[in-house]
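Asker: no FASTA, just this:
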C-alpha cells in the first residue's frame, strides 16, 4: 500500500513540477510571498521555476532511489513545510489561483499541507503500519 501511495505522490510531484515550468506559472506566482522576492532578489517567476525543478527532482527521487526513500521522504516533508508560508500568503493576500477564489477555499487549502507532510513521511517509512 505504501508503495502505491509513494508512486502516487511521486507522480503528483513530477506533474506539479512540470506545471510550474509551463502551463501554470502564473497560478503558482499567486503563492509566492512578496518577501521571498525581496529577500532573495529573485522575481516570482524565477521562484516558481526553481520550485518546479525541485518538485520534479523530489518526485523522481521517490521512485528512482528506493534505498534512500526515507531520506527523500523527510526532505519532501521539509519542502512541504518550507512552502507553507506561500499558502498562507495566498490566503492573507487574498490572491486567487487554482480555483482558490474565496477566503473559505484559500483557508481550506491550508489544512491540506499537513496531509502532504504526513503522506511524504508515511509512504517512505519502514514500518508496515
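Answerer: Yep, it's here. These numbers come from a predicted model, not from an experiment.

Asker: hey, let's count contacts and neighbours off CA atoms from now on
Answerer: Fine.

Asker: helices of the protein, start to end?
Answerer: Secondary structure of the chain by DSSP state H: the helices cover 2-21, 25-29, 34-40, 44-64, 69-92, 103-110, 113-123.

Asker: who's in contact with residue 54?
Answerer: The neighbours of residue 54, taking C-alpha atoms under 8 Å, 6 or more residues apart in numbering as the test, are residue 17.

Asker: how much space separates it from residue 26?
Answerer: Look at residue 54 and residue 26: by C-alpha to C-alpha, to the nearest Å, they are 18 Å apart.

Asker: take the one below as the second:
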C-alpha cells in the first residue's frame, strides 16, 4: 500500500469515526442523556434563542445526527460538511464552558476534571472535522 493510500484510508476511518461520534451524540441528546444535558445549556442561550433548555438539547441532537448522516451519505460535499461540523463544535463550546463552571454532573461528565478536560477536547474535535473531511487529493 502506498503512503498516500494509507493516508486516504486513515482519513476515511477518521471520517467514519467522526460520523459515528456525531450520530451517537445526537442519539444521546434525543434519548437517554436528554434530561441531563439541559444542565449544559446556559441561561443566556435560552434568552437569545427564545427556546427552553429542552428544545435546545433536542435541536443540538438533531443537528448532530444530521451532520453525522450527511458525512456518510453526501461524499461530494464532505469538505463543506466538515466545515459545518467544525463550526458546530465551536458553537457549542460556550455550553461546555458553562457546564465546567457550573460543576454539575451530566451523563459521562461526573467530575470537575472530566468537565475541564472536555474543554481541551473541543479544539481537537474541530481539527478532526477539518482533517477527516479534507479532499484526498490535497496536500494541505
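Answerer: Received it, and whenever you're ready, just let me know what you need. Being a predicted model, the structure only gives us computed values, none of them experimental.

Asker: and the TM-score between these chains?
Answerer: Remark: TM-score between the superposed chains equals 0.93 [TM-score structural alignment, normalised by the length of the first structure]; 129 aligned residues with a C-alpha RMSD of 1.3 Å.

Asker: picking that back up, want to throw the helices of the first structure into a markdown table with distance to residue 129 of the first structure?
Answerer: Conversion of these to a markdown table gives the following (distance: least, C-alpha to C-alpha, whole Å):
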| stretch | distance to residue 129 of the first structure |
| --- | --- |
| helix 2-21 | 9 |
| helix 25-29 | 35 |
| helix 34-40 | 38 |
| helix 44-64 | 19 |
| helix 69-92 | 15 |
| helix 103-110 | 26 |
| helix 113-123 | 9 |
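
Asker: count of neighbours near the corresponding residue of the second structure for residue 73 of the first structure?
Answerer: Superposed on the second structure with TM-score structural alignment, residue 73 of the first structure falls opposite residue 82. As a burial measure, residue 82 of the second structure scores 26 neighbours (other C-alpha atoms under 10 Å).

Asker: tell me the contacts of residue 82 of the second structure?
Answerer: 71, 129, 130, 132, 133, 134.

Asker: can you rerun that using 10 Å?
Answerer: 15, 18, 67-68, 70-71, 88, 126-134 (C-alpha atoms under 10 Å, 6 or more residues apart in numbering).

Asker: in contact with the residue minimising distance to the centre of the second structure, which residues?
Answerer: Centroid-nearest residue in the second structure, with C-alpha atoms, centre = their mean: residue 89, separated by 5.0 Å. Applying C-alpha under 10 Å, 6+ apart to residue 89 of the second structure gives the contacts 64, 83, 122, 123, 124, 125, 126, 127, 129.

Asker: coming back round to it: from residue 69 of the second structure, how far off is the match of residue 73 of the first structure?
Answerer: Per C-alpha to C-alpha, residue 82 of the second structure is found 12 Å from residue 69 of the second structure.

Asker: and residue 134 of the second structure, by the same measure?
Answerer: Taking C-alpha to C-alpha, one finds residue 134 of the second structure at 17 Å from residue 69 of the second structure.

Asker: more neighbours: those two, which one.
Answerer: Between residue 134 of the second structure and residue 69, counting by other C-alpha under 10 Å, residue 134 is the more crowded of the two (19 against 15).

Asker: per the alignment, the more buried one corresponds to what in the first structure?
Answerer: Aligned counterpart of residue 134 of the second structure in the first structure: residue 125 (TM-score structural alignment).

Asker: that match: what's it in contact with?
Answerer: Counting by C-alpha under 10 Å, 6+ apart, residue 125 of the first structure makes contact with 2, 69, 70, 71, 73, 74, 119.

Asker: now with 6 Å?
Answerer: Taking C-alpha atoms under 6 Å, 6 or more residues apart in numbering, we find residue 125 of the first structure in contact with residue 70.
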